[in-house]
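In: I would like to see how this sequence folds:
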Amino acid sequence: MEYSQIEPKNIWKNFALLNAVPRPSKKEERVIAFIKKFGEDLGLDTLVDEVGNVIIRKPASQGMENRQAIVMQSHLDMVCQKNSDVDFDFDTQGIQMYVDGDWVRAKGTTLGADNGLGVATIMTILESNDIPHPAMEALFTIDEETGMTGALGLKGGLLHGDILLNLDTEEDDEIDIGCAGGVDITATASFGTENVKGESLEIQIKGLQGGHSGMDIHKGFGNANKILGRFLFETLKFDVQINSIDGGGLRNAIPREAKAVIKVSNISDVEVVLSNLKTNILEEFASIEKDLIIEINKTSTTEKALSNADSKSIIFALNAAHNGVFRMSPDVEGLVEASNNLARIEVKDGAVKILNLTRSSVESTKTEVAQQLISSFESNGLTTELAGGYPGWKPNPGAEIIQIMTDIYEKNFGAKPMVVACHAGLECGIIGTNYPKMEMVSFGPTIKGAHSPDERASISSLQKFWKFLQDILQNIPEKK
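Out: You can find the predicted model right below:
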């Protein structure tokens, strides 16, 4: 079955149109133009703000004029990750989708369901003539995945809604009412290099499942950079010199692959030590990372290498930096309060760059994690910089819209939804700084494997979500 033949057809149609437009974070010019034209072609009031967010306004359906106005919000950009053996250019190509049972997937790349299904759903409401809804503003933000600069740049006074419906969560039985804030932490250094010749070792980690660095951080998935760091640590007694390291990718994706080329004093002895470690690590991850591959091979290199002392500094920094859950919330059962993703490490020609994304729902704990990372890096000769900080979203469980949605869900599906806060970064907290009186809630269809090439969207879940959303729109309360 083609995805164009599954219900709800209009959402899948709009998702396919959206996915034909390249939309990497920070390169959203084409998708901004696409959404702007979409609104204008419908004859709706459409504007692009100074940072690139698109706002489309649609009047209330007949008989719904006395209801509170709503804002429906999703982000236009997507995480661009692909399998290493896939030839694909996210800057020029559209996503190639296919149906696999109850799932829609992409061929070797991220699908863009995060947050493209939310965008497509809002498009479907905007173009509809038979779906009752109150006066609405569709807010399409940019650059959510790599800095939330769209939400951060959204000025107060542009929106007039009373309730914001954010369509950017990934479990269809959850209603999210809070989220974590975050900050990017970058460590850099520039070391001298020297010429090395002869045989070297290449250590390669691949086949990990990766995933969302917030929503999946507690699941025990392997981090390729941290696993690579363990191998490098074992080489310290062999006068190791690092030629290069290339590990991970985006800050908000758990690293799936990492590779290092090193020069060591006694390759045969090193191979024995690393082979033993390989056996141990494969056993550790046997139940959760079934496709993990670790390759240790001799190679010839003409690359320049760092000194043994500088190589030690990088290896110590890589192993000392915290990765994974830092603290579970003492107040909300099962919620990760703070974490760090050691997302990207690059060493080339003496230049070192290590990227992290630290998240926390408590500002003081976010600061604590950041301070620990700064200590790990700067004590080993690297310089750190903090940027891209954004606030969390404090839960308001007493909001009227939460009770309305809870009642609708229970009536429709025979069970209570889980009203939760999440460890992902949602834009609600940022938007709320300029719109403090707006009630906010986030929900969406089930999406698995977000931020990885295993990303997939559930067909049956989207059908469930679509019914839920239409009932919510019909039950928005009257103006106060």
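
In: From here on, just use CA atoms for contacts and neighbour counts.
Out: Noted.

In: Distance-wise, check the closest residue to residue 206 other than its chain neighbours relative to residue 366.
Out: Counting by CA to CA, 6 or more residues apart in numbering, residue 257 is the residue found nearest to residue 206 once chain neighbours are left out, at 4.4 Å. Per CA to CA, to the nearest Å, residue 257 is found 27 Å from residue 366.

In: okay, those two: which has more neighbours?
Out: Between residue 257 and residue 366, counting by other CA atoms under 10 Å, residue 257 is the more crowded of the two (28 against 22).

In: need the contact list for that one.
Out: Neighbour list for residue 257: 204-208, 224-225, 247-248 [criterion: CA atoms under 8 Å, 6 or more residues apart in numbering].

In: same thing with residue 121?
Out: Residue 121 sits next to 11, 14 when contact means CA under 8 Å, 6+ apart.

In: what about it, is that helix, strand or coil?
Out: Of the three states, residue 121 takes helix according to DSSP: H, G, I helix; E, B strand; the rest coil.

In: which of the residues in the helix or strand where residue 404 lies are buried?
Out: Using DSSP states H and E, residue 404 sits within helix 400-413. For helix 400-413, the neighbour count (16 or more other CA atoms under 10 Å) marks 401-402, 405-406, 408-409 as buried.

In: and which of those residues is nearest residue 157?
Out: Lowest distance from residue 157 to the buried residues of helix 400-413 (CA to CA) belongs to residue 401, with 21.9 Å.

In: thinking the closest one is in contact with residue 407, fair?
Out: No: in this structure residue 401 lies outside contact range of residue 407 using CA atoms under 8 Å: 10.0 Å.

In: Following up with a second sequence; could you model it the same way so I can compare the two?
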Amino acid sequence: MSQFLTEITRQSANPIWPLFDKICSIPHPSKHEQALSDYIVSWAEAKGLAVKADEVGNLIIKKPATLGMEDRKGVVLQAHIDMVPQKNEDTEHDFTLDPIKPYIDGEWVTATGTTLGADNGIGMASCLAVLGSDDVAHGPLEVLLTIDEEAGMTGAFGLKEGLLEGEILLNTDSEQEGEVYMGCAGGVDAGFTFDIEREQAASGNVNKKLIIKGLKGGHSGCDIHTGRANANKLVARFLASHAEELGIQLTEIRGGSLRNAILVKPLLAFLCLSRMLLNLSVCSLYILKWLRLS
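Out: Sure, this is the predicted structure:
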């Protein structure tokens, strides 16, 4: 038994926690869900439940209705298997090999140096807890666990018609306990391409990099209203405000790998007029000012 599970079970007998602890122990970033999927299949089969994987890798687990409730409307509980793999800059962690290490911090469960994966590990654990319970009375019950939600929704998009029988679907991928959302605002991806003009490096320019550290980051959904700075926006604001006066010539600019994470670590490499190095230091301080205002 892990230290986390030992501590959490002292505080709560909720059957979700052993399941969540097991989920954390099996690497499952987006595109690498197979090991956790295999465990869930074995878990379901050991409990005598019907389980199958569809063509894209989604899992569907079915449990017959409680005696006397066979005529109730069927319910589908849904969660996604993958998690967002993000780590602190000073953390060594391979999300395809290393387990997540949860721990209790006051009233919260968090992870050591990485994302916790409660999105959607808690949802998965909740679904499995209902499947494994002998105390929860229910009509025909199905659990749908989709793949790759965080990096493309390929599991949801690949789900074929006719695989599910239930009339009511409850998605467990939300933040507030005891609340149900009716509907969804949705999301939009936008891709842009544009032409660039290459130029010769100006004589006397020196190579520099702008490095931003210590931002909180967060989720583009549940944290977007909390005023957390986006590192890409800070870089863009810096260039818009100071590129001309500093004689900046870009050599590299990039940042971010996940569309639903507030970026914390950009890369901006550039050439700068050597006589403007002092001004560069002063202009960089404006980023701190913008952070205080945001």
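
In: Which residue ranges of the stretch 151-300 of the first structure form strands?
Out: For the stretch 151-300 of the first structure, applying DSSP state E, counting those that start in this stretch gives strands covering 163-166, 174-179, 181-190, 193-195, 199-206, 241-248, 258-263, 293-300.

In: Could you export those as a markdown table, including distance to residue 94 of the first structure?
Out: Listed next are those as a markdown table, based on distance: least, CA to CA, whole Å:
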| stretch | distance to residue 94 of the first structure |
| --- | --- |
| strand 163-166 | 25 |
| strand 174-179 | 30 |
| strand 181-190 | 29 |
| strand 193-195 | 41 |
| strand 199-206 | 26 |
| strand 241-248 | 23 |
| strand 258-263 | 27 |
| strand 293-300 | 30 |
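
In: Tell me which of those strands lies nearest to residue 271 of the first structure.
Out: Taking the strands of the stretch 151-300 of the first structure one by one with CA to CA, strand 293-300 is closest: 7.6 Å.

In: residues in the second structure matched by the closest one, start to end?
Out: Counting by TM-score structural alignment, strand 293-300 of the first structure pairs with no residue of the second structure.

In: before we move on, back to that, for the buried residues of helix 400-413 of the first structure, give me a markdown table that also has distance to residue 130 of the first structure.
Out: Output for those, formatted as a markdown table (distance: CA to CA, whole Å):
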| residue | distance to residue 130 of the first structure |
| --- | --- |
| 401 | 23 |
| 402 | 25 |
| 405 | 21 |
| 406 | 25 |
| 408 | 20 |
| 409 | 22 |
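
In: between the residues you listed, which is nearest residue 99 of the first structure?
Out: Nearest to residue 99 of the first structure among the buried residues of helix 400-413 of the first structure, with distances taken as CA to CA, is residue 409, at 27.4 Å.

In: what comes up buried for stretch 60-72 of the second structure?
Out: Neighbour-count burial for stretch 60-72 of the second structure [16+ other CA under 10 Å]: 60-66.

In: Relative to residue 45 of the second structure, which of the residues you listed is nearest.
Out: Closest approach to residue 45 of the second structure among the buried residues of stretch 60-72 of the second structure (CA to CA): residue 61, at 9.5 Å.

In: That closest one and residue 50 touch, don't they?
Out: Yes: if you go by CA under 8 Å, residue 61 of the second structure and residue 50 touch, sitting 5.6 Å apart.

In: shared neighbours, these two?
Out: The contact sets of residue 61 of the second structure and residue 50 overlap at residue 44 (CA under 8 Å, 6+ apart).

In: okay, the next helix or strand after the helix holding residue 404 of the first structure sits on what stretch of the second structure?
Out: On the C-terminal side of helix 400-413 of the first structure, the closest following helix or strand by DSSP H and E is strand 418-422. Aligned by TM-score structural alignment, strand 418-422 of the first structure corresponds to no residues of the second structure.

In: Strand 418-422 of the first structure vs strand 174-179, what angle?
Out: Taking axes from the mean of the first three to the mean of the last three CA atoms, to 10 degrees, one finds that strand 418-422 of the first structure is oriented at 30 degrees with respect to strand 174-179.
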